[in-house]
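Novice: Test case, fold it:
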Amino acid sequence: MKIAIHNNNKAKSLKAVRYLRAELTKANFSFDQNHPDMVITVGGDGTLLSAFHRYYDQLDHVRFVGVHTGHLGFYTDWRDYELKELVRTLRVDSGQSVAYPLLDLTITYMDSQKPDHFLCLNEATIKRLGSTLRANVYIKDTFFESFRGDGLCISTPTGSTAYSKSLGGAVIQPRLEALQMTEIASINNRVYRTLSSPIIVASDENILVKPTIADDYVLTVDQFTLKHRPIKKLEYKIAKERIHFARYRHKHFWNRVERAFIGANHEDEN
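Specialist: Here you go, the predicted structure:
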């Protein structure tokens, strides 16, 4: 098994990486930062997102495992004080993994015939700087609504626990291959009217957004920002690719949600 370690530069993470690399070397693992079989991230969810985008073109054979060194991460299974146990687990690895759906985004520009294509683990958003976003929204190529507001967020099921949740979106079980669109401060009055509610779109449907002509759009793809190009349309759909996590500890999805957002697993005794 060839291993790559992807980490942030915080002192606690760097200390953990030194220890992890030493333990993996003693266990006779090889390292390959360019073409690994396993990517171990050390940091938090942001570090794992960064690793996903670095290795997005190798998803057919790469698995990910996360170690967190700060606040409890949603994607990370291991703590920095469990590295010796993690290495022991890797030595008896049998290839087990769990796969999550990804968001496929295609952006077509007014000033170019060549579209951009992205994969997202969490979400993609579109906003405008200093002005209202105006866009027509289509679902499965059928007109749905004319949106007016600050922006739109389209998320994956795993991304439903990230920015989408803060916008009032639902938390979606990742076994459901679906997209969720949540509105960001939509305008609703006698002139403009949107559904003003999160919508969940099936895996065989796409979301198409056609904004009005402008050159001040700000797009995000997970933690990356794209700015200032006139956009013709954006198409969102479930990607053919999936991300694979090496799950050595079976944690039910709702246990992860409870651990990340509630933090107290108490049953009502009454």
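Novice: use CA for all of it now, contacts and neighbours both
Specialist: Will do.
Novice: Give me the next element, helix or strand, following the helix or strand containing Val39.
Specialist: With secondary structure defined by DSSP states H and E, Val39 is part of strand 38-43. Taking DSSP H and E as the definition, the helix or strand that follows strand 38-43 towards the C-terminus is helix 45-54.
Novice: Who are the packing partners of that following helix?
Specialist: Helix 45-54 makes packing contacts with strand 2-7, strand 38-43 when contacts are defined by 3 or more Cα pairs under 8 Å, 6 or more residues apart in numbering; DSSP states H and E.
Novice: angle of it against strand 38-43?
Specialist: Between helix 45-54 and strand 38-43, the angle formed by their directions is 150 degrees, by axes from the mean of the first three to the mean of the last three Cα atoms, to 10 degrees.
Novice: Report the buried residues of helix 45-54.
Specialist: By 16 or more other Cα atoms under 10 Å, the buried positions in helix 45-54 come out as 45-53.
Novice: Geometric centre of this protein: which residue is closest?
Specialist: In the chain, the C-alpha nearest the mean C-alpha coordinate belongs to Asn122, at 2.0 Å (Cα atoms, centre = their mean).
Novice: and the gap between the nearest residue to it once chain neighbours are set aside and Val17?
Specialist: The spatial neighbour of Asn122 that comes closest, neighbours along the chain excluded (Cα to Cα, 6 or more residues apart in numbering), is Gly159 at 3.7 Å. Between Gly159 and Val17 the distance is 27 Å, computed by Cα to Cα, to the nearest Å.
Novice: now do Gly66
Specialist: Look at Gly66 and Val17: by Cα to Cα, they are 12 Å apart.
Novice: now do Thr41
Specialist: Separation of Thr41 from Val17 (Cα to Cα): 9 Å.
Novice: Which residues are in contact with each of those two?
Specialist: When contacts are counted by Cα atoms under 8 Å, 6 or more residues apart in numbering, Thr41 and Val17 have 5, 7 as shared neighbours.
Novice: Between these two, tell me which one has more neighbours.
Specialist: Counting neighbours by other Cα atoms under 10 Å for Thr41 and for Val17 shows that Thr41 has the greater number, 27 against 23.
Novice: pretty sure that one is touching Gly66, no?
Specialist: Yes - at 4.8 Å, Thr41 and Gly66 qualify as touching, with contact defined as Cα atoms under 8 Å.
Novice: Quickly list what's touching both of the two.
Specialist: Residues touching both Thr41 and Gly66 (Cα under 8 Å, 6+ apart): Leu48.
Novice: For Asn8, which residues are in contact?
Specialist: Taking Cα under 8 Å, 6+ apart, one finds 14, 42-43, 47 in contact with Asn8.
Novice: One more sequence to fold, the one below, so I can look at both together:
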Amino acid sequence: MRYSIQSRGDDLSNDLAARAKQYLNDFGLVYDEKEPDIVLTIGGDGTLLHAFHRYRDRLADTAFVGVHTGHLGFYADWQPPEIEKLVISIAKHDYDVIEYPLLEVAIQYRNDMNDAVYLAMNESTVKSPDVTLVMDVELNGMPFERFRGDGLCVSTPSGSTAYNKSLGGAIIHPALPAMQLTEMASINNRVFRTVGSPLVLPAHHTCVLKPVKGPDFMVTVDHLHLLHKDVKTISYRVADERVRFARFRPFPFWKRVHDSFIDSDVR
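Specialist: The predicted structure follows:
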């Protein structure tokens, strides 16, 4: 089996990464940064997000597992004292693979540039360089609303606990192939109206944003912040690709939600 390790870069994470690499090499596994079968991330959810984007072209062949060296994460479920136990399980191939839905982001331009296509594991947001974002929103090919406000967020189910939650969006179990559209400070008065509620769209639906004011937009894809100029449309759908996680033991989603947002004693 081929593996790679991605560390957050702090002393604790780097030390654990060195130990894990030595253990895995001793078990006969091959360190391969280009074509790993499994990627071990050590740090937190942000470290795993970076690894996901690094290996986005190998999602069908690569599984991820994370060790958290900070607060409890939604993706990184192992703790530093468990590193030897985890390494033994990897060496024995003693794990199942689960898959979570991803978000496809396609940006079409007014000029002759090719479309830019991204995959998001958590979410994508759109904001205007100006004060107010004005976008026509089409759902499944039908005009829905003209949005005015700070911005829009489209999230995956697994990403629904991240920025989406802070915007008042619903938490969605990642077993559901769906995406969620959430507003950022929409303008609602006697002249301008939006639905004012998060929308959960099934896998066979699309969400298309068409600029009304200004052709340039700040678009985020997880941790990536990108300025796109001369934009014609921004399209979202549940991606055909899925992210794969190596699961060595039960890691119930609702327990993660409870431990992260309700049980203050969990570290």
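Novice: burial count for the residue nearest to Asn122 of structure 1?
Specialist: By other Cα under 10 Å, the residues close to Gly159 of structure 1 number 25.
Novice: So it, which state does it fall into?
Specialist: When states are read from DSSP: H, G, I helix; E, B strand; the rest coil, the local structure at Gly159 of structure 1 comes out as helix.
Novice: And the alignment partner in structure 2 of it, how far from Asp259 of structure 2?
Specialist: By TM-score structural alignment, Gly159 of structure 1 lines up with Gly159 in structure 2. When distance is defined by Cα to Cα, Gly159 of structure 2 is 16 Å away from Asp259 of structure 2.
Novice: Relative to Thr156 of structure 1, how far out is Gln180 of structure 1?
Specialist: With the distance defined as Cα to Cα, Gln180 of structure 1 ends up 7 Å from Thr156 of structure 1.
Novice: So between these two, which is more surrounded?
Specialist: Thr156 (32 against 23).
Novice: Would you confirm that that one contacts Leu103?
Specialist: Yes - with contact defined as Cα under 8 Å, Thr156 of structure 1 and Leu103 form a contacting pair (6.0 Å).
Novice: what residues do these two have in common as contacts?
Specialist: Taking Cα under 8 Å, 6+ apart as the contact criterion, the common neighbours of Thr156 of structure 1 and Leu103 are 120-123, 179.
Novice: So which of those are in strands?
Specialist: By the criterion of DSSP state E, membership of the shared contacts of Thr156 and Leu103 of structure 1 in strands covers 120, 123, 179.
Novice: Now render those residues as JSON lines, adding distance to Ser131 of structure 1 and neighbour count.
Specialist: Rendered in JSON lines, the data for those read as follows (distance: Cα to Cα, whole Å; neighbours: other Cα atoms under 10 Å):
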{"residue": "Cys120", "distance to Ser131 of structure 1": "26", "neighbour count": "25"}
{"residue": "Glu123", "distance to Ser131 of structure 1": "22", "neighbour count": "28"}
{"residue": "Leu179", "distance to Ser131 of structure 1": "26", "neighbour count": "27"}
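Novice: where's His117 of structure 1, which helix or strand?
Specialist: Element membership of His117 of structure 1 [criterion: DSSP H and E] is strand 116-120.
Novice: Return the list of helices and strands in contact with that strand.
Specialist: Where contact means 3+ Cα pairs under 8 Å, 6+ apart, strand 116-120 of structure 1 is packed against strand 98-109, strand 217-221.
Novice: Okay, buried residues for the longest one please.
Specialist: By neighbour count with 16+ other Cα under 10 Å, strand 98-109 of structure 1 contains the buried residues 100-109.
Novice: repeat for the shortest one
Specialist: Buried residues in strand 217-221 of structure 1, defined by neighbour count with 16+ other Cα under 10 Å: 217-221.
Novice: In those, find the pair that's most separated.
Specialist: Comparing every pair within those by Cα to Cα identifies Tyr217 and Val221 as the most remote, at 13.2 Å.
Novice: now the angle between strand 38-43 and the longest helix that structure 1 contains, please.
Specialist: Counting by DSSP state H, the longest helix found in structure 1 is helix 11-26. For the pair helix 11-26 of structure 1 and strand 38-43, the angle between their directions (the same axes, to 10 degrees) equals 150 degrees.
Novice: so the helix or strand following helix 11-26 of structure 1 matches what in structure 2?
Specialist: In the C-terminal direction, the helix or strand that comes right after helix 11-26 of structure 1 (DSSP H and E) is strand 30-31. Per the alignment by TM-score structural alignment, strand 30-31 of structure 1 matches residues 30-31 in structure 2.
Novice: residues in contact with that stretch?
Specialist: Residues beyond stretch 30-31 of structure 2 that count as contacts (Cα under 8 Å, 6+ apart) turn out to be 1-4, 21, 24-25.
Novice: Neighbour-wise, give me the winner out of the residues you listed.
Specialist: Going by other Cα under 10 Å, Tyr3 tops the contacts of stretch 30-31 of structure 2 with 23 neighbours.
Novice: gap between the alignment partner in structure 1 of that one and Lys232 of structure 1?
Specialist: For Tyr3 of structure 2, the aligned position in structure 1 is Ile3, judged by TM-score structural alignment. According to Cα to Cα, Ile3 of structure 1 and Lys232 of structure 1 sit 41 Å apart.
Novice: How about Leu179 of structure 1?
Specialist: Using Cα to Cα, Leu179 of structure 1 is found at 21 Å from Lys232 of structure 1.
Novice: what do you get for Leu208 of structure 1?
Specialist: Leu208 of structure 1 is 11 Å from Lys232 of structure 1, where distance means Cα to Cα.
Novice: between the two, which one's more packed in?
Specialist: For Leu208 of structure 1 versus Lys232, neighbours defined as other Cα under 10 Å are more numerous around Leu208 (23 against 18).
Novice: Quick check: which element contains that one?
Specialist: Assigned by DSSP H and E, Leu208 of structure 1 belongs to strand 207-211.
Novice: so where in structure 2 does that strand end up aligned?
Specialist: Aligned using TM-score structural alignment, strand 207-211 of structure 1 spans residues 207-211 in structure 2.
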